[in-house]
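Asker: Got a predicted structure here, sequence first:
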Amino acid sequence: MVHPHQGHLPYRFCPLCGGDLDQRVIKPKEPERLVCRRCGFVYYLDPKIAACTVTTYEGRIVLVRRAISPGYGQWVIPGGFVDRGETVESAAIRETLEETEMEVRLTSLLNIYSYPGSLVIIVAYLAEWMAGAPQAGDETLEIGLFHPPEIPWEDLAFSSTRDALRDYLARFST
């Protein structure tokens, strides 16, 4: 099994004692782990969780053009990372509000996406618009409202956006 961080150490020091970290195999058939030389602490490189929504407004799909990297200037569905102590559902609602100024209500889980070599797991929800007109937030260059044939497939930032839109269209196409 190839670990996403194989070949380089993303962290050099133990968060408990400050000792040097080495990569070592702890269990056969598992990837190398970061282990403190001094205290033996095992630092597991766990994935980050992101939450996003596929939301429609006046019959069109809401996409945001990113104002930050990665994917600067490209289109995505509204979303972002889950904060420590926050539920995935709350993060999806919060991120949609931050990026679009729209209050939404989650209606169902669309899908969960993960990709080889990526340390991010994306949880996508279907959301219903409740209040607020779509406006660009501070991490958004602009808001786009698209009918399905107008989706800018060639200018989407992430595979998860492409996959979520395809799943949405497969579910709701007539």
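Answerer: Cool, the structure landed.
Asker: Could you use CA atoms for every contact and neighbour count after this?
Answerer: Fine.
Asker: Would you state the strands of this protein in chain order?
Answerer: 21-24, 33-36, 42-43, 48-57, 60-66, 75-76, 79-81, 103-113, 120-131, 140-146 (DSSP state E).
Asker: of the ones you listed, which approaches A91 most closely?
Answerer: strand 48-57 (6.1 Å; Cα to Cα).
Asker: in that closest one, what's buried?
Answerer: For strand 48-57, the neighbour count (16 or more other Cα atoms under 10 Å) marks I49, A50, A51, C52, T53, V54, T55, T56 as buried.
Asker: Nearest to G79 among those residues?
Answerer: Using Cα to Cα, C52 comes nearest to G79 of the buried residues of strand 48-57, at 3.8 Å.
Asker: Just confirm the closest one contacts I121, I think it does.
Answerer: No. Using Cα atoms under 8 Å, C52 makes no contact with I121, being 10.9 Å away.
Asker: Now do R65: how many residues are near it, please.
Answerer: Neighbourhood size, R65 [other Cα atoms under 10 Å]: 24.
Asker: Identify the spatial nearest neighbour of it, chain neighbours not counted.
Answerer: Nearest residue to R65 in three dimensions, chain neighbours excluded: W75, at 4.4 Å (Cα to Cα, 6 or more residues apart in numbering).
Asker: Next up, a structure to set beside the first:
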Amino acid sequence: MKFCSECAQPVSLLIPPDDNRPRFVCEHCGTIHYQNPKMVIGSIPLWDADGESRVLLCRRAIEPRYGYWTLPAGFMENDETTDEAAMRETMEEAGARVELHELFSLLNVPHVHQVHMFYRATLLDLDYSAGVESLEVRLFSESEIPWNEIAFPTVSHTLKQFFADLNRIKSEGGCYRLHTRDLRKPMRQDT
């Protein structure tokens, strides 16, 4: 940040007197510009038919990770709840109508200043289609998922936990649980 969004004067990176972190501060008008993580919200749309469970994935038509597969998700907008964001992103990216269930995964990604949240969801029908941010949309069983072509670690982690829970529930009973994890930037390996 170079200029104050309140008065357009230059800002400085300072630690305000009542804070412990550097913030962009406008010394002209006194505005402190707080920068907070962005929320990425999505769903895990499930279609369960003929004894086989399949998840709806989208192949990305945008960067980053163009051409890789992901769950329908995106940045939360102002004036919406997390469940509204999950349903909106599912419709925008996959053209899919879903019944949203409970929050399934919450993943902190501090090195990119994001928090990713995925809700369990049930597809209401098979009338889905790729949105402008998707090249294609397709249902995958666990064995069909292109694991080496998954766009983001948060999506890979969520899918692995989802199928582990699903398989446990089918064999032993029980219910889904909330999965949380901190995904830190991998350390560089020196050779």
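Answerer: Arrived safely, thanks for sending. Being a predicted model, the structure only gives us computed values, none of them experimental.
Asker: Would you mind reporting the TM-score between them?
Answerer: The TM-score (TM-score structural alignment, normalised by the length of the first structure) is 0.87; 164 aligned residues with a Cα RMSD of 1.7 Å.
Asker: sorry, back to before: with distance to A164 of the first structure added, can I get the strands of the first structure in TSV?
Answerer: As requested, the strands of the first structure are exported to TSV (distance: least, Cα to Cα, whole Å):
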stretch	distance to A164 of the first structure
strand 21-24	35
strand 33-36	32
strand 42-43	32
strand 48-57	8
strand 60-66	12
strand 75-76	10
strand 79-81	12
strand 103-113	7
strand 120-131	7
strand 140-146	15
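Asker: Mean neighbour count, those: which tops it?
Answerer: Stretch with highest mean neighbour count among those: strand 75-76 (a mean of 28; mean count of other Cα atoms under 10 Å).
Asker: what range in the second structure matches it?
Answerer: Under TM-score structural alignment, the counterpart of strand 75-76 of the first structure in the second structure spans residues 69-70.
Asker: I'd say Q23 of the first structure and G40 touch.
Answerer: No. Between Q23 of the first structure and G40 there is no contact under Cα under 8 Å: 11.6 Å.
Asker: For S129 of the second structure, see how far away the equivalent of E99 of the first structure over in the second structure is.
Answerer: Alignment note: E99 of the first structure maps to E93 in the second structure; criterion TM-score structural alignment. Distance of E93 of the second structure to S129 of the second structure, given as Cα to Cα, to the nearest Å: 8 Å.
Asker: From G42 of the second structure, how far off is the nearest residue to E77 of the second structure once chain neighbours are set aside?
Answerer: Take E77 of the second structure and drop its neighbours on the chain: the residue closest to it by Cα to Cα, 6+ apart is A85, 7.1 Å away. According to Cα to Cα, A85 of the second structure stands 7 Å off from G42 of the second structure.
Asker: same thing with L135 of the second structure?
Answerer: Counting by Cα to Cα, the gap from L135 of the second structure to G42 of the second structure is 18 Å.
Asker: do the same with F24 of the second structure
Answerer: 31 Å.
Asker: elements contacting the top helix by length along the second structure?
Answerer: If you go by DSSP state H, the second structure has its longest helix at helix 153-172. The helices and strands touching helix 153-172 of the second structure, judged by 3 or more Cα pairs under 8 Å, 6 or more residues apart in numbering; DSSP states H and E, are strand 98-109.
Asker: most remote residue from the first structure's center?
Answerer: What lies farthest from the middle of the first structure is R38; by Cα atoms, centre = their mean that is 34.9 Å.
Asker: in stretch 163-170 of the first structure, what counts as buried?
Answerer: Burial within stretch 163-170 of the first structure, assessed by neighbour count using 16+ other Cα under 10 Å, is assigned to A164, L165, Y168.
Asker: mean shift of it relative to the second structure?
Answerer: Following the fit onto the second structure, the mean deviation recorded for stretch 163-170 of the first structure is 1.4 Å by mean Cα distance after the TM-score superposition for the first structure.
Asker: Pull the residues that contact that stretch.
Answerer: Contact with stretch 163-170 of the first structure is made by V54, L110, N111, A124, P148, as judged by Cα atoms under 8 Å, 6 or more residues apart in numbering.
Asker: and T31 of the second structure, what pairs with it in the first structure?
Answerer: So T31 of the second structure corresponds to F41, using TM-score structural alignment.
Asker: contacting residues for the closest residue to that match other than its chain neighbours?
Answerer: The spatial neighbour of F41 of the first structure that comes closest, neighbours along the chain excluded (Cα to Cα, 6+ apart), is V35 at 5.6 Å. Shown in contact with V35 of the first structure (Cα under 8 Å, 6+ apart): C14, L21, D22, Q23, R24, F41, V42, Y43.
Asker: Look up how far V98 of the second structure lies from the residue nearest to N36 of the second structure when sequence neighbours are not counted.
Answerer: Excluding its sequence neighbours, the residue lying closest to N36 of the second structure (Cα to Cα, 6+ apart) is H113, at 7.3 Å. H113 of the second structure sits 28 Å away from V98 of the second structure when distances are taken as Cα to Cα.
Asker: Good, wrapping up.
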